[in-house]
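J.: Quick one, what's the 3D model for this:
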Amino acid sequence: MQTHTEILAKSNLNNGISLHDHLQHVSYIADIYSRKLGYNSDICKYGAIFHDIGKAHPVFQNRLKGIYDNNQIDFRHEISSIFFIPLVEKNLHDNIIDMVIAHHRSPIKDVREQGIIDLINLEGNEEVFIRHSEPWEEWMPIALDILESLNVKVRKINLAEAKDFFCYTIEHCKNKRQGWSEYKGIMIGADHLASAVNERSLSISERIFEIPDLGYFHSENRKSTIYPLSLVNTDNNKKHTLVIAPTGAGKTDFLMKRCKGRIFYTLPFQASINAMYERLKNCLPKDSDIRLLHASSRMLLNNNSSYEEKALQAKIGASVKVLTPHQLAGLICGTRGFESMAIDIKACDVILDEIHSYSKVAQSMVIEIIKVLLKLKCRIHIGSATMPTVLTEEIKKILGGSELIFDVHLENKILDTFNRHKVFKHKNDFFIEDIVEKAIKKNDKILVVCNRVTSAQQKYIQIKKTFPDIPIMLIHSRFKRIDRNNLEKKLIEYYANRDVMPDSCIIIATQVVEVSLDISFDVMITEAAPIDSLIQRFGRINRYRNEKFIKEKIIKDIHVLAPAENKKDCLPYDKDIIDLSFGELPDSEILNEKDIQRIIDKVYPKIEIIPIGTHLVWEGDHFLLKELCHFPKSVLLETLNIESACCILQSDQEMYVKGNSEIRTALEIPVSRSVIFQKNTKYGISKYGNHPIIIDDTMYDSNLGLVWKEIENFL
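T.: This next block holds a predicted model:
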């Protein structure tokens, strides 16, 4: 048997793997998918083997060598691939067509107009067929050799038979109804994973889709009166979970114990995702397949991480994946790859932690995601320290009511043991230096939280000037991604660690510290914010519970600045909500934990569900897209700024151009998408990577981050 190692699937500049090897790797993984997910193994195997066989065509091979005519209509190898599907049983044909013809392009209304129906409409049947088949007698035997070496029973296919199947495929695609293809999802997932790990596909394939070992969370030594949720029996037959409890009550353990399958753990912020990823790595067995997913996730993996570990992060099949709900938004928007995402998450446990921490539009998105997760038979577990009752009731209704939800709340007498903060309200920030000075004398660790980057930068400069000998650090979202990751690590391992830094220190931060960062400081100074955000911030002060904490009722001070007088200075929040939140806080008194729900409900007596139906591919139980099709992008995702813009320094431009995706990500500074419409740079926008705007080096400081006065409204 000839494998034709000279016939490539990818160019020598892109790993240079042979077509035979690539098809073999994809088929390994597709076979595992079929066995572990319960799909037809023959369909998955043959779909994987046939999906790229059209790359044996000389036009594609020449293109890999840099020989092609830019003026010609693009050659689509998946069209050439379908000519060989008649080699297998007829009853397999339709599903294999779905796997092959649409794994790169929507058949119709593709963004590049390169789907099979798009090309037919542009050129006509005959022209498309000739361009993708000829010279048939030259390359068809090579393709058959490769297929035979992959254990496909081959025979010569004449041109007429190939054309007949080409015409059948066209009608098959034209007659598609509304819906989505699970086999397309398997194909995309297997192709992407195999392309990432190549020859390691066989060893990788045996590890994917494994249910995690959660023995650590179920062990008896995790039970303690210090963490009251650890004493609640999680063996409840109800499918879903809703738990409202303060920081430090044991929510994470409780939610993990409620899981029965693979886990998707969602959190709202990058910092909290990173912290949870590290926490789970320490809790689960060493060989567990735990992954994280956000814009900078590959950088969090340290230098000891294997190429394999880095390559797997965004691929399907993890035992545990830690991510934001925004990464799941493709499920409701129908963007590229949504089918493989659906296959990945189907029937899994999905933890939605701190679900309250989203904007109105994002909250509407999360609610719609929950609805789709239910269609995919997921078990949904929701945890929060602060959630308005009206939102709780809305979610309960969506999940199916009390018959399906294990609803857990702590009694008031237990909540009383969580009283830990005394709140002081201030009309202005003139007092800050006095508070900092007193805290330093007590050797306290001080956390200052601002609502906007510019405000945090100004306070950093002010406090550093006044206290030059005290360790101080600024952290926010407008640093280079690599610098931001290093700052988070430094915060947790150095500044917040009494064993490493026993003396006083000062951290200036934005909302990036609100959720799930495992730090405990002694004093907080914070700008006024919505009550739910404030409660999360307060959770970084006097965080750790122990017997001494409960017995002595240790209380730490929180200082809250009055809201700004104009709406602009209250951004990114709503001034009315901030004013109401500030008014409901006690002054010079202990904030009682049992009163927090009442305060939240006073601030949020109703919820505003922003209508986003025009952006969705689901309408009730009806899927609105034609099967095999997807949207290239989503207006909703852009509105949420999920696909955020970025900038790079002019001095980093050459490294960005030459670097791989990991290097490019490290150099990027996230900014609002609105920035790309500004005309504040003489260097323009890069043509590479994420097309960052190129800024002058003077606009970035290693301690302050991005200092861009012209666009401060967007920062």
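J.: From here on, just use CA atoms for contacts and neighbour counts.
T.: Fine.
J.: Please verify my assumption that T324 contacts P268.
T.: Yes. Between T324 and P268 there is a contact at 5.5 Å, judged by Cα atoms under 8 Å.
J.: What separation is there between the residue lying closest to G47 once chain neighbours are set aside and H51?
T.: Leaving out its chain neighbours, the residue that sits closest to G47 by Cα to Cα, 6 or more residues apart in numbering is I96, at 4.9 Å. Distance, I96 to H51, using Cα to Cα, to the nearest Å: 8 Å.
J.: Neighbour count: those two, which is higher?
T.: H51 (30 against 26; other Cα atoms under 10 Å).
J.: For the comparison step, fold the sequence that follows:
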Amino acid sequence: MLLAGLTSFADWIGSNEAVFPFGTPHDCEDPSAWFRTRRAINVENALNQIGWLPRLPLMDDARPFDEVFGFAPRPLQTAMVNALAAIDQPTILLIEAPMGEGKTEAALYAHLELQRRLGHRGLYVALPTKATGNAMFHRVLKFLQSQRGDRQLDMQLLHGGALLNDEFQQLKPGGISDIAKGGDVRASEWFTHKKRALLSEYGVGTIDQALLTILPVRHQFVRMWGLANRVVVFDEIHAYDAYTGTLLLHLLRWLLALGASVVLLTATLPPQTRRQLAELVGQKPPEPDAIYPRLSVYQPGEAVRSTSFDADPRRRLTLRVEAVTADLDAIKAALEAQLVDGGYALALTNTVQRAQDLYRDYGVGAPLMVDGEPIGKRLPDDTEVYLFHARFPADARQRREDAVLKLFGPPDNTSPAPRTGRKILIATQVAEQSLDLDFDLIVTDLAPIDLLLQRAGRLWRHARGARHVAEPNLIVAGLAEDPPPCFGKPLWWGAVYREDVLLRTRSLLRGKPTLQLPDDIDVLVASVYEESVDVEASLEARLDRAMQDALGKEFAHFGEAHRSIIGLPDDASWKTGMRFTLYDDDEPGVHASLKVRTRLGEDSVLVVPLFASDAFDPTVAPDFAQAKAWYLRAVNLSRKGIVTRLRAQGVPEGWRQSALLRNAYPLRLDSESRWIDDPQVRISSELGLIYETKETP
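T.: Okay, the predicted model is just below:
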């Protein structure tokens, strides 16, 4: 695999006739002299031209953590410094800790030290989504700019929306960003090609780009060579299902075989995953395991080392668990009862439809505007209600995300303003992770225990002078009914989460009036996922059926992941050549069965809402400015009938020539913002994309 990647890289460069012109008959008289005097210069120029410079460590000598980052290490970061001292071979480091403990800085320091000691040639940080990738790109860029200043570094952003990231575009030739502390960081144009992006020394992107290295796509070995001998960081690994999680485990096996080191970051993790990591290096997990939060080291041929560290005492929290029924009126009543004197609250629902319905239930209010677009409403009693979910067009979603961070984010340490009034954010899982949000009160739909704890981490997250709520309360909708509600229609929670996990989480929480964070996290997650929770006798039959269904699907997803990869590095399976070469998952005009998949789930399409004023012509290729303006409206749809109809219509001829729109479908709207092919689908500037039914007001 390494040889194939190197050979393709050399061939791509050496076959460029503009850099390597043909020789003359006279040159044939002394080929050695011709090579020394001309070709050697061509080679040097070619490598310089694409930005392929010597891969030198950012640190020549060991530097203490506080010298690198400018602040004293926290307990997690001290644990990382100590663990690195005993590492002498490519390794896997697993950090399990709540948000806000400094996991990212610990991972970046691990990269510096592993690069210095083991000769790793760069860094790639993989995240679950484009949005989290953009946020991490900013952090890693600032980090690199603050490091070595005597050579140029190349850094790439790897996901489908990279063309829209202004900060990344400024790194390209002609758009070089301001350099902090002398650190010259650029984005060479040669590496921006999707098949070559992982060859760049530094990169941030989605996990999908890393997983393509072990899937049967063209030039897969080039991508794999790009990750070889790197430090690869996977953030928020708890976010992946059985299929993507299994692919990740196979990728880790390949990365170790190719001399790379890996840092895994997570807030919560089931014990089964830790066992799988130990098996991956031929070991067993330690008995007993270190208590949470912890740092674990997995090295081939060595026993697993697991170390506990102290969580930030400022983030230790005792919160009260309160149960309400699943109906929206109960959620509104709970918010009303708790926010008598004001306060900032989150109402987190498991589906977009439910979030839209709850927002509607608050009635009419004066629009709260940003850049001429509504992001919420002010009710007659001055309560402000905001709505945030993933079914807004991309530009509207970004406006709302920015407003949410400003309103509900951390206090401004330079001039902290007191929180006043009553503000409610109604949101879906988009508020569950990555965003640094702080609420006085949270009402959430019942969800798997690890995700509920993730949501609870937004309660009283930052130190504030005063709050309008006496204590941190986590109110769980769907916890009060006995028996529990149906997780199918009309809630549709079962379409999002496993029913057996929901039932065990419910039974566990009904017996716990309070939670201690972070102390209870590990025990609670293990209880649910190790199936050690006792459920009521009346639920046993329902739980058994749910488990059989879930295990069947999980087994199928495991099998599909095993069949999808190129093979494993420690046997001959990857050499057989028996697998079909498939297309990248973003290849336009190709049937889904012929594409690789890095994730499972509902089939979806990317649509661009178009109005009559857009003067859309399917035969015309839009210029970049027009394509960007349209792409910024894009939204993903997964409703089966709509997906089928749009795919039958196909991508417009003109859009196939656009790098941004080649995988998008036009959603042509009438004067009432309804889809001309189905009036029950419409876009609302206040609610986002709506699937109307007979009951929809």
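J.: The residue nearest to G47 of structure 1: which element?
T.: In the assignment (DSSP states H and E), I96 of structure 1 maps to helix 93-101.
J.: For the residue mapped onto I345 of structure 1 from structure 2, the count of nearby residues, please.
T.: Aligned by TM-score structural alignment, I345 of structure 1 pairs with L227 of structure 2. By other Cα under 10 Å, the residues close to L227 of structure 2 number 27.
J.: ok now do L227 of structure 2, which residues does it touch?
T.: Residues in contact with L227 of structure 2, defined by Cα atoms under 8 Å, 6 or more residues apart in numbering, are 124, 198-199, 210, 255, 260.
J.: Please report the distance of it from E44 of structure 2.
T.: Per Cα to Cα, L227 of structure 2 is found 24 Å from E44 of structure 2.
J.: again with R139 of structure 2
T.: In terms of Cα to Cα, R139 of structure 2 sits 32 Å off from E44 of structure 2.
J.: cool, E695 of structure 2 as well?
T.: From E695 of structure 2 to E44 of structure 2 the distance is 69 Å (Cα to Cα).
J.: Wait, F388 of structure 2 touches E432, no?
T.: No. F388 of structure 2 lies out of contact with E432 (Cα under 8 Å); the separation is 11.5 Å.
J.: Report the mean deviation for stretch 274-282 of structure 1 after fitting onto structure 2.
T.: Mean deviation of stretch 274-282 of structure 1 relative to structure 2 after superposition (mean Cα distance after the TM-score superposition for structure 1): 2.9 Å.
J.: Any buried residues in that stretch, and which?
T.: Of the residues in stretch 274-282 of structure 1, 274-277, 280-281 count as buried by neighbour count, 16 or more other Cα atoms under 10 Å.
J.: Same check on stretch 260-280 of structure 2?
T.: 260-271, 274, 276-278, 280.
J.: Please tell me which residues of structure 1 that stretch aligns onto.
T.: Stretch 260-280 of structure 2 maps onto residues 378-398 of structure 1, going by TM-score structural alignment.
J.: Just give me how far that stretch sits from the chain centre.
T.: 21 Å (Cα atoms, centre = their mean, to the nearest Å).
J.: helix, strand or coil for L198 of structure 2?
T.: Following DSSP: H, G, I helix; E, B strand; the rest coil, we place L198 of structure 2 in the helix state.
J.: and the counterpart of it in structure 1, what is it in contact with?
T.: Correspondence of L198 of structure 2 to structure 1, assessed by TM-score structural alignment: I316. Contact analysis of I316 of structure 1 by Cα under 8 Å, 6+ apart lists 189, 193, 340-341, 344.
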